[in-house]
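Undergrad: what follows is a predicted protein model with its sequence.
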Amino acid sequence: MRNLVLSLSASVFLAACGQQLPVAIDDMASQTVSDIACKDQKLEEKLYDGLKSYLIEQKTIPTAEELKSAMKIHVDKLSKKNPRMTAAQTAQVQKDLDGLVDSLLAEAPQGERVENSDQLLILLSAIDVGDRSTTFRNYMQDRVRANFNQLSTTVRAMDLNCPEDSGTGSGSNNASGTDPVQPTTPEIEVNSDFEYHKKQAVAAGVPLAVFGERWALATAYQSCNSVKIPALDDSVGDIQGIAITGKHSDGVGNKRMIASLSKVQTTHPYLKEESNYPSSCFNVRQNPLIYDYGGKPYATTASSSPINFFKNSGSGTSVLGIDCSAYVYSSMATVGLRVKEGRALKGSDSWAWGSTAFVEPAKNGLTCLSKITVTPDMSLKAGDIVAVPGHVLLVDKVGADPFGIANARTTSDCSKITSEDFDFSVAQSSPSKEGVGINHSVAKDYLPTSEKMKAGLQKYAYYACLAKINAKNYTPNLGTLSVIRHKGTSACMDKRVVLAQESCIQSCSSSVFTR
């Protein structure tokens, strides 16, 4: 692992037991040990949020040794304040914390060859939410879970005094015997225009996920007209003015930058017809969003943080733009669709879910999503999610016969179906058209540019055809591709996450989202 040296000025360092530690590191250690003393049930969530906030704000990686040293200082203070705490218990708490910190800040980044704070932020976010999409992440889930369980076992056996000013709100050892004051979370302002448009869309039969992706697309381009643009097909030319400048650090995705702003402005299908933006809007024409492999919307770990498409973030380039999984998550979150039961929607979780996690939702803790069972009467719906390792998208619109199976009469006919027979469109963020980014595309014209997606959906169409021919239900096991659907249960609904600058599209006609 390549540990990056913290380059903070002397003014943000403090002296503690002869050591110089960054204030942010000391604060994180102090909060964690205070949570231990109060047996706070949210210790895990708060530690993850503390680490992620540090990475977002400091833009550098804290070393495991720094955080362990800071933890030791505060564990020693805890021991002094708790005379019943034995030397053996003090040593065990420190050992448990050392193991946890080593897992998160040494073993995890080393295993994924993390090189910068953005990459570690994505990795820790994935571990936080339960991602098991790779062999290493599967291992790290068990490793970190064992660390937290061990720490919990140690703490439960101890009789500790909860500091009165801890603010943890556990109440388990509160000397006053009264319920401590719970920290308040700022309420997210209700966007009445959003709620009105959502109500109209639902009344018109538009699934929530579809309304969400259209709302996100209009917000990203700061334009009502963007949703009216027909889904991109083969007749739409490639964007000009975007240059590939190298490979992403994973060696797979390309890095893209804007080489000629004027060419992008005149050839980008979602920008070329736009010229004027109200003062309340972000001028996307002057600062175009294009496809950014590894790009994520900006957010903080606060529950009230909006998802911001207009502030560069993620492990991509300095260009504005987001990748496929960030768009899918943002589309779901902005209409209050959880992807995991029991986990509140947060803007910062747009970092957590990679495309591969959607391929096996049950394995990766995406408990609000399930693979679709095709029946003689139903195979694909608007709002469904299609995922392969490396890409994930939402289905925007479906025709009466989305897989072109209406005329199939035999199993042999089913074997002949190809993507050219498909009749549906998709919402995605992709490198299509030389890097368009967020877009709607005609499936049969897009799929030839993604062989894995094309091959998987053709197999899926085959099962849909078999269901019709044989009058049976099938849950296709396609290995590298999954078609999944949100459960829509109350446990999978939550307060929506606001999108930054969404007020720009509040004057849109509801017909934009119900087309």
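TA: Nice, thanks for sending it over.
Undergrad: use CA for all of it now, contacts and neighbours both
TA: Noted.
Undergrad: just give the nearest non-adjacent residue to Asp128, would you?
TA: Nearest non-adjacent residue to Asp128, counting by Cα to Cα, 6 or more residues apart in numbering: Tyr48, 6.9 Å away.
Undergrad: so that neighbour: helix, strand or coil?
TA: Classification of Tyr48 using DSSP: H, G, I helix; E, B strand; the rest coil returns helix.
Undergrad: packing partners of the longest helix belonging to the chain?
TA: If you go by DSSP state H, the chain has its longest helix at helix 135-156. Where contact means 3 or more Cα pairs under 8 Å, 6 or more residues apart in numbering; DSSP states H and E, helix 135-156 is packed against helix 87-102, helix 117-129.
Undergrad: which of these sits most buried?
TA: helix 117-129 (a mean of 23; mean count of other Cα atoms under 10 Å).
Undergrad: next, the one to line up against it:
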Amino acid sequence: MRNLILSMSASVLLAGCGQQYSVAVDGMASQTVSDIACKNQQLEEKLYDGLKSYLIEQKNIPSATELKSAFKTQVEKLAQDNPRMTAEQQSRIQSNLDQLVDSLLEEAPQGERVETSEQLLGLLSAIDVGDRSTTFRSYMQDRVRSNFNQLATTVKAMDLECPPTGDSTQSTEGGSATTPVEPTTPQIEANPDYDYHKKQAVAAGVPLAVFGERWALATAYQSCNSLEIPALNDSVADIKGIAITGKHSDGVGNKRVIASLSQVQATHPYLKEVSSYGSACFNVRQNPLIYDYGGKPYATTSSTSPIDLFKNGGDGTSVLGIDCSGYVYTSMATAGLRLKEGRALKASDSWAWGSTSYVEPQSNGLTCLSKITVTPSMSLKAGDIVAVPGHVIIIDRVGADPFGISTAQTVSDCSKITSDVFDFTVAQSSPSKEGVGINHSIAKDYLPTSEKMKAGLQKYAYYACLAKFNAKNYTPSLGTLSVVRHKGTSACTDKRVVLARESCIQSCSSSAFTQ
């Protein structure tokens, strides 16, 4: 009898889960086909957001077969509402949708050997924004674009009736809503002093990208004092209490866990001096944010969703913390800086661009970024982004001679410049100091731990030196490392993305963001 009860309970549970998944899939199909009928040019956005919402909320990869079936039901309803539609036209729409589903839910994940919903979320986000950082992603860009174009061509030739507003939000006969359930959005706790601090920073000449990364760092540690901690250098001891438990599925990144909370609290440079937090704050000492390879901040696809650094969004380990590209996107988004012209800033786009995308930004959808040109009087600037495949950082501060060009007496000395004469600091989320995570570091002390960054920036220093001696401008194109700068145009700015619990740093002095 006990086994029978357990079996029945499991069946009910599975049925409930299946119904939940089915409602979400039906909602995606309903919204997409409704957009087909109305020809309102939101089909792509709605389909991508529907898929991403499903992956975020359900923590499960949707079935291509189930989505095709849901599309079939909705296309049949579309045909019923449009008597002039022929059977051939109905079949063509269905075929176009099936091909699109095959590309997004079968071919794309198979090509990158996707194993988790978080991995698929990252891949679909990358395809959505135009990432061509690998041969396969470039192929999928063309493949999916062809699918959407074919569907648009099919629909354009038809005379369809757009359902009345709200029609697609009605319930089915069984009582289940056919639209996607709006993802739960964390409470937005916007800091009322944000605009004031931003204005003061801009007046002081601080680039918005720098203001954004400082705002993100202070929010991450829930402390204004975190911005007063000197940039990490060789004299700062490694953190204790963080253990490596293995490798991620790519065989590259390490998996880290907190093995001893007390040791982390006592040795983490951004935590050891903090004794308490305000009532609006997250207790970071009890739940430290450390470096999490592949980790992204939590967000929903809602246009009002904040970026939440204090809730695990995957695809790293169970610890709190984000990776380098997650931090760079957070910094840019909270400063209101788009990465792609005309694309509205959304918290969920933190999944879209990895470090490799920044190396060739114009080819990967980051049209608001351009490679810098070094001139006889200008090279590296605060706010610039430096990227190699595997890591991306933001320049926080620069000295009068960031690349140490003054050490070269003749043009032949340009090739001898090394990183030990660099004079700038970087903002990053990195495994430095055995897994510190979000940090500011002195470049000349950090770079020896990242050979690709060091070698690439030394080449930039070489070109900056040549620019000085030859009185020429150079735009380095190394292929292995790029320094890129935000355009700052109106097409590349937008309403900012709020960070969860940023109200905790309401008491910060503006000097914390301008020093």
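TA: Perfect, I can see it now. Treat the numbers as computed from the prediction; the structure is a model and nothing was measured.
Undergrad: TM between them?
TA: After superposition, the two chains reach a TM-score of 0.93 (TM-score structural alignment, normalised by the length of the first structure), with 490 aligned residues with a Cα RMSD of 1.9 Å.
Undergrad: give me the number of residues near the residue nearest to Asp128 of the first structure?
TA: Other residues near Tyr48 of the first structure come to 18 when the count uses other Cα atoms under 10 Å.
Undergrad: pretty sure it contacts Ile122?
TA: No: under the criterion of Cα atoms under 8 Å, Tyr48 of the first structure makes no contact with Ile122, lying 11.8 Å away.
Undergrad: related to what we said a few turns ago, output the contacting helices and strands for the helix or strand just after the longest helix of the first structure.
TA: Sequence-wise, the next helix or strand downstream of helix 135-156 of the first structure (DSSP states H and E) is helix 192-203. Helix 192-203 of the first structure is packed against helix 208-221, helix 511-514, with contacts defined by 3+ Cα pairs under 8 Å, 6+ apart.
Undergrad: in the longest one, what counts as buried?
TA: Looking back up the chat, that one is helix 208-221 of the first structure. 208-221 (16 or more other Cα atoms under 10 Å).
Undergrad: and the next helix-or-strand element following that helix, how far from the chain's centre?
TA: Using DSSP H and E, the helix or strand that directly follows helix 208-221 of the first structure along the chain is helix 225-228. In terms of Cα atoms, centre = their mean, to the nearest Å, the centre of helix 225-228 of the first structure is set 25 Å apart from its chain centre.
Undergrad: so how much does helix 225-228 of the first structure differ from the second structure once superposed?
TA: Compared with the second structure after fitting, helix 225-228 of the first structure deviates on average by 0.5 Å (mean Cα distance after the TM-score superposition for the first structure).
Undergrad: residues in contact with that helix?
TA: With contacts defined as Cα atoms under 8 Å, 6 or more residues apart in numbering, helix 225-228 of the first structure is touched by Arg214, Leu217, Ala218, Tyr270, Val512, Phe513, Arg515.
Undergrad: now render those residues as JSON lines, adding distance to Gly456 of the first structure.
TA: Supplementary listing: these in JSON lines, determined by distance: Cα to Cα, whole Å:
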{"residue": "Arg214", "distance to Gly456 of the first structure": "25"}
{"residue": "Leu217", "distance to Gly456 of the first structure": "26"}
{"residue": "Ala218", "distance to Gly456 of the first structure": "29"}
{"residue": "Tyr270", "distance to Gly456 of the first structure": "29"}
{"residue": "Val512", "distance to Gly456 of the first structure": "31"}
{"residue": "Phe513", "distance to Gly456 of the first structure": "29"}
{"residue": "Arg515", "distance to Gly456 of the first structure": "28"}
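Undergrad: quick check, nearest of those to Ser117 of the first structure?
TA: Leu217 (28.0 Å; Cα to Cα).
Undergrad: my guess is the closest one contacts Ser429, does it?
TA: No: the criterion here is Cα under 8 Å, and Leu217 of the first structure misses it with Ser429 at 9.7 Å.
Undergrad: who touches both of these two?
TA: Here Leu217 of the first structure and Ser429 have Ile438, Asn439 as joint contacts, going by Cα under 8 Å, 6+ apart.
Undergrad: what's the helix or strand for Ser11 of the second structure?
TA: Applying DSSP H and E, one finds Ser11 of the second structure within helix 2-38.
Undergrad: for the alignment partner in the second structure of the residue nearest to Asp128 of the first structure, give its distance to Asp349 of the second structure.
TA: Structural alignment (TM-score structural alignment) places Tyr48 of the first structure against Tyr48 in the second structure. Distance of Tyr48 of the second structure to Asp349 of the second structure, given as Cα to Cα, to the nearest Å: 11 Å.
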